[in-house]
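Enquirer: how would this look folded up:
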Amino acid sequence: MRRRVTFIIPKGHDFDEKDLLISQDKIHIKNLQAAREDRITLSISQTLRMTNALKRFFSQPSVLSERFASSASFQYYQGLLSSTSLSNYIEETICSKKDSACRHDAERIKSADYFDIDYDTISQSFTFTAYFGRAHPVDATGQITKPWNEYIGDFNGSVATEIGILSSQKSTEPEELSLGGSLVQLSKDTRSMSSRSLSTFSTNFVKPTGLHPTLRLTFPRPLPPPAPTCGLLSYLTLPSTFFVDKYQISSTNFLASNNLKALRALSGETDLEAPEWATSQWGSAMLLELAPSANAKGAWSAEIPLQLRYSSSDSSGISNDLPGQVQASVPWPAVFWACPAEEGTKMSVNPFDRVSLGYDGLFGPRTMFYHLRPLSNDSLVEKLSVPVLDLGETQYVASTTILAVMASFLWASWLLARSLYIREKSRSPTQAKKDN
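Expert: As a prediction, this is how the structure comes out:
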């Protein structure tokens, strides 16, 4: 098993190397205010054990149903109420009782900003990546109230551990953010690498939502592109409860009025009439190009129209204890600049890049992505209540409907018989003789 722990020190914070205590089998991190990424790669034997364990976890009835889709690559969609259940499962099922380091890492998943599970079919290995934007909750001004302070190391002699403490340095290329610092793995090393992140955005539903909710992306300031050839894009992953009318979102005037430029890709379930329970796929994925407002001097927004499918009262949505309603949720989209690299640009591997996320397969191999950071103090999921038929109020619907149909049939039959009787009675005797 291999483990890599990387700390990124933000601007305005310093790190004293005296607070980094290194021994033969572990490192003591003291008073470090930084973002953190933990990455653990398992061997083949450990992968087989993990595969069986994860299959059991994702087949539990407490976890929302699994659905698959395919576009440029296979994607897996799994709704989890929280990371607590996964954390507890790993701690109790995968970690041994004597492996305190494993149990500690499993507990840490609960506070991660995101948690990725990647499987490499060539090496047959699992890689787990957890990212923490801060060590502990922040105060009202956004400052970290408590730094990282812990021991990290190989506690059982079987984990190759590498720890990096990096900060921003002046880069040699305009598109790069150069990082430099210390990498510790049985000895010392210093390296430099690039990472790209620009600005922030937030997401919310426009109120009132109704059955045609609008997802609004808000940007706190104007966004000049990193280069003239870059495009600002948003990649949305929509569960089957939601869908997009591709004809509506292809209208040039409609797009312009919502600060949208074009629909670049749409895959998955796109049937405009099918109810939620009749969809054959997990949902849909959409790549939209945004049109940053050229006249914006401050905050600006782009609005994406969505629609809700008819849902049943026993759908996978989470009940919000209101009769006749279930709760639907949609994850925040990924927002990024996509820039084609110039000829001769060295596209070196960035160890912090997250790949095979769905949208990167829609671009060429020589594309640079500049991501905008989602700005939220809560989970990156938007929720809304969806009206459904309350089965508790439908106990008399079937019998009443049958009675209404029978009464209507009898009423129509009586009117028909009555009209025939009146017509027969009103005929003259001469006409009756002619007919006979």
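Enquirer: alpha carbons only for contacts and neighbour counts from here, please
Expert: Will do.
Enquirer: tell me the contacts of Leu308?
Expert: Leu211, His212, Pro213, Thr241, Phe242, Phe243 (Cα atoms under 8 Å, 6 or more residues apart in numbering).
Enquirer: can you list which of those residues are found in strands?
Expert: Phe242, Phe243 (DSSP state E).
Enquirer: make sure Met347 is indeed in a helix.
Expert: No - the assignment for Met347 is coil, going by DSSP: H, G, I helix; E, B strand; the rest coil, so no helix is present there.
Enquirer: what sits against it?
Expert: Taking Cα under 8 Å, 6+ apart as the test, what Met347 contacts is Arg366.
Enquirer: ok so Trp411 is a strand residue?
Expert: No - Trp411 is assigned helix when assessed by three-state DSSP, not a strand.
Enquirer: the structure of the following sequence is requested for comparison with the preceding one:
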Amino acid sequence: MRQRATFFHRNEDAIEPASLKVSGRSLSGPNLKAVREDRFTLGLDELPAELQELLRISQELYIRWASPVPYQSLGPWSSRLSPGLHVFYTPQADAGANVASDHELCLLLRRLGPVECSSPYKSFSRLPNDRFSHSTALQYYQPVYDLADFVEYIVQYACEPADAECRTRFNAVKQASSLDFSYDAISHVAKVTALWGRQDQTLSISAPAAHRVEVGLLTPNQAPNVGEHEIGVTGLLTVLGEDSKPAPTLFAFPSRHKQAGTGFSSAFLTPAGLHPTMQLNISSNRLPMKDSYCSLHALLTLPRTIFADKYQLEDPLFLASKNLTALRYISQPVDLEAPDYVMDIWGSSVLLELSTPVTESKEGFTAEIPLHLRYQAPQQGGESTFEVPYPAVFWACAAEEGTKFPNSPFDRVNLGYDGLFGPRTLFWHLDPVAERLVIGGKVPVLDLNKSQSINTVTSIVVIVGFAWVVYRLLTVYLRTGYSAAQPVKVTEKKQQ
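Expert: Predicted coordinates for the structure are as follows:
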């Protein structure tokens, strides 16, 4: 196993290199205000047996989790996802693998939290791969907002019962801002990446004897030769067990994801009713790139309790009234009539292009997205709640002709929306501004406390109505009697 721990901090938060202490296979130093990323690279034989079996019948598997707690990011970790559990999956082509993966993948996902997955071919939606080939075949989402179940699963596999230090190390993952698992059949390795947002980080890392651990303390470096599609960094690198002191480094690498420097918030207009409208408040329409075409997009990840009507979003005049330009993508299928409790599919994702003011300014603007709630299962009290994660809002800009994005040490791909754009697209992300990146409301449903009385009253009304019809028929019969109808002679006229 290989581990890479990276601390990315601002220049003003730097610490003195002399304060770092490298002792054997450990590194320590003063607390550092930074973003921290830990990436573990593992071979198949280092994974749990059930996960090995799943990956052997998988072409690609990417699991992305994002926290509902807002965090501040820096440098190469600017990409955003809606809070919750995202799965992007491509099974191998042969039919036997597909049958086996029905059980294995959903079993694995249920270890990560309260996941309602029956099989990839019932619960997942299909992603388009006719435009660009860098997209997986299937997508799944579940509003899982904490990692408690996942951490417990890992602790049981990786830690001995008496190893308190191991448990403490993995319990720190519960506070992570995001967690990624990536595997593809070409590399035959799995990568697990945990990210903590900008905060005070404890600088104390040890390397087990059989593991290679690299530690980096990096800060931005805006060198003149760094392109708009690249990020320049400088700092210190240390390979534990090999280096006696940190070594200085300076390099640049391509990155498709950057920070736009503006924010947004989201809320439902009140009263919400059964057809709530999501309002996006964008703090500024300032373009992130001056000499390139850029368009502002919002990607909504909608659980199956709520959906967008694609036919409603195809009317240009209606879109213009909501500050929307076009519906660029909606996952299929989306049943417009089915209630929530009879559906197998997870929900839907919607990519909308927003209409920005013609004149660029630092003043904000709003856009409104009409949505529709499905009928919910009956509840005690006659009221149910629904929640929708914050969307991901970003500028999509075209990079210069000839720009390439080779693999970088901090690359993050297969996020759902990157497969909907060309390979030369730069994403400039807006930061969500809220205390919790989930919005919702209440919706009326059938009250189970009153359902019995409703059934009784309905039965009485039906019986009384039937008795009234029978009574009226008998009244007519007793008054007029009944006789067979006499044949009527019909005279046909010749038509001219």
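Enquirer: need the residue closest to the centroid of structure 1.
Expert: Pro331 (4.1 Å; Cα atoms, centre = their mean).
Enquirer: name the secondary structure element that contains Arg412 of structure 2.
Expert: Arg412 of structure 2 belongs to no helix or strand when assigned by DSSP states H and E.
Enquirer: any idea how far Asn171 of structure 2 is from it?
Expert: Going from Arg412 of structure 2 to Asn171 of structure 2 by Cα to Cα, to the nearest Å gives 24 Å.
Enquirer: do the same with Leu274 of structure 2
Expert: Counting by Cα to Cα, the gap from Leu274 of structure 2 to Asn171 of structure 2 is 40 Å.
Enquirer: on that earlier part again, dump the contacts of Leu308 of structure 1 into TSV; add distance to Leu263 of structure 1 as well.
Expert: Below are those laid out as TSV (distance: Cα to Cα, whole Å):
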residue	distance to Leu263 of structure 1
Leu211	22
His212	18
Pro213	18
Thr241	20
Phe242	17
Phe243	14
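Enquirer: how about the strands in the stretch 201-350 of structure 1?
Expert: 214-219, 231-239, 242-243, 260-268, 283-290, 300-305, 307-308, 325-331, 334-340 (DSSP state E, counting those that start in this stretch).
Enquirer: any idea which of those strands is most buried?
Expert: strand 242-243 (a mean of 24; mean count of other Cα atoms under 10 Å).
Enquirer: which residue numbers in structure 2 go with that one?
Expert: Here strand 242-243 of structure 1 aligns to structure 2 at residues 306-307, judged by TM-score structural alignment.
Enquirer: next, the mean deviation of that stretch compared to structure 1.
Expert: Stretch 306-307 of structure 2 differs from its equivalent in structure 1 by a mean of 0.9 Å after superposition (mean Cα distance after the TM-score superposition for structure 1).
Enquirer: contact partners of that stretch?
Expert: Val334, Leu336, Gly347, Ser348, Leu371, His372, Leu373, Arg374.
Enquirer: show me where structure 2 has helices.
Expert: Counting by DSSP state H, structure 2 has these helices, from start to end: 49-56, 95-110, 120-123, 148-158, 164-171, 316-321, 448-480.
Enquirer: can you put these in a markdown table and add mean neighbour count and distance to Gln199 of structure 2?
Expert: Shown next, in a markdown table, are the helices of structure 2 (neighbours: other Cα atoms under 10 Å; distance: least, Cα to Cα, whole Å):
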| stretch | mean neighbour count | distance to Gln199 of structure 2 |
| --- | --- | --- |
| helix 49-56 | 16 | 33 |
| helix 95-110 | 16 | 30 |
| helix 120-123 | 18 | 37 |
| helix 148-158 | 15 | 21 |
| helix 164-171 | 14 | 17 |
| helix 316-321 | 14 | 40 |
| helix 448-480 | 12 | 47 |
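Enquirer: export the ones you listed as JSON lines, with columns for distance to Ser206 of structure 2.
Expert: JSON lines is the format used below for these (distance: least, Cα to Cα, whole Å):
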{"stretch": "helix 49-56", "distance to Ser206 of structure 2": "27"}
{"stretch": "helix 95-110", "distance to Ser206 of structure 2": "30"}
{"stretch": "helix 120-123", "distance to Ser206 of structure 2": "39"}
{"stretch": "helix 148-158", "distance to Ser206 of structure 2": "16"}
{"stretch": "helix 164-171", "distance to Ser206 of structure 2": "11"}
{"stretch": "helix 316-321", "distance to Ser206 of structure 2": "55"}
{"stretch": "helix 448-480", "distance to Ser206 of structure 2": "56"}
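Enquirer: of the ones you listed, which is nearest Ala34 of structure 2?
Expert: helix 164-171 (18.6 Å; Cα to Cα).
Enquirer: how close does that closest one sit to structure 1?
Expert: Counting by mean Cα distance after the TM-score superposition for structure 1, helix 164-171 of structure 2 comes out at 3.4 Å.
Enquirer: how far does that helix sit from the chain's center?
Expert: Centroid separation between helix 164-171 of structure 2 and its chain, computed with Cα atoms, centre = their mean, to the nearest Å, is 28 Å.
Enquirer: likewise stretch 62-75 of structure 1?
Expert: 12 Å.
Enquirer: what's the answer for stretch 389-399 of structure 2, then?
Expert: Per Cα atoms, centre = their mean, the centroid offset for stretch 389-399 of structure 2 relative to its chain is 13 Å.
Enquirer: so it corresponds to what in structure 1?
Expert: So stretch 389-399 of structure 2 sits over residues 331-341 in structure 1, by TM-score structural alignment.
Enquirer: Val433 of structure 2 matches what in structure 1?
Expert: Checking TM-score structural alignment: Val433 of structure 2 goes with Leu375.
Enquirer: what is the burial count for that match?
Expert: 14 (other Cα atoms under 10 Å).
Enquirer: didn't it look like it was pressed against Ser199?
Expert: No - counting by Cα atoms under 8 Å, Leu375 of structure 1 does not reach Ser199; the two are 9.5 Å apart.
Enquirer: out of the helices of structure 2, nearest to Arg64 of structure 2?
Expert: Once those are compared by Cα to Cα, helix 95-110 is nearest, at 11.6 Å.
Enquirer: and that closest one with helix 148-158, angle?
Expert: 110 degrees (axes from the mean of the first three to the mean of the last three Cα atoms, to 10 degrees).
Enquirer: might you report the residue contacts of Arg103 of structure 1?
Expert: Ile90, Glu91, Cys95, Ser96, Lys97.
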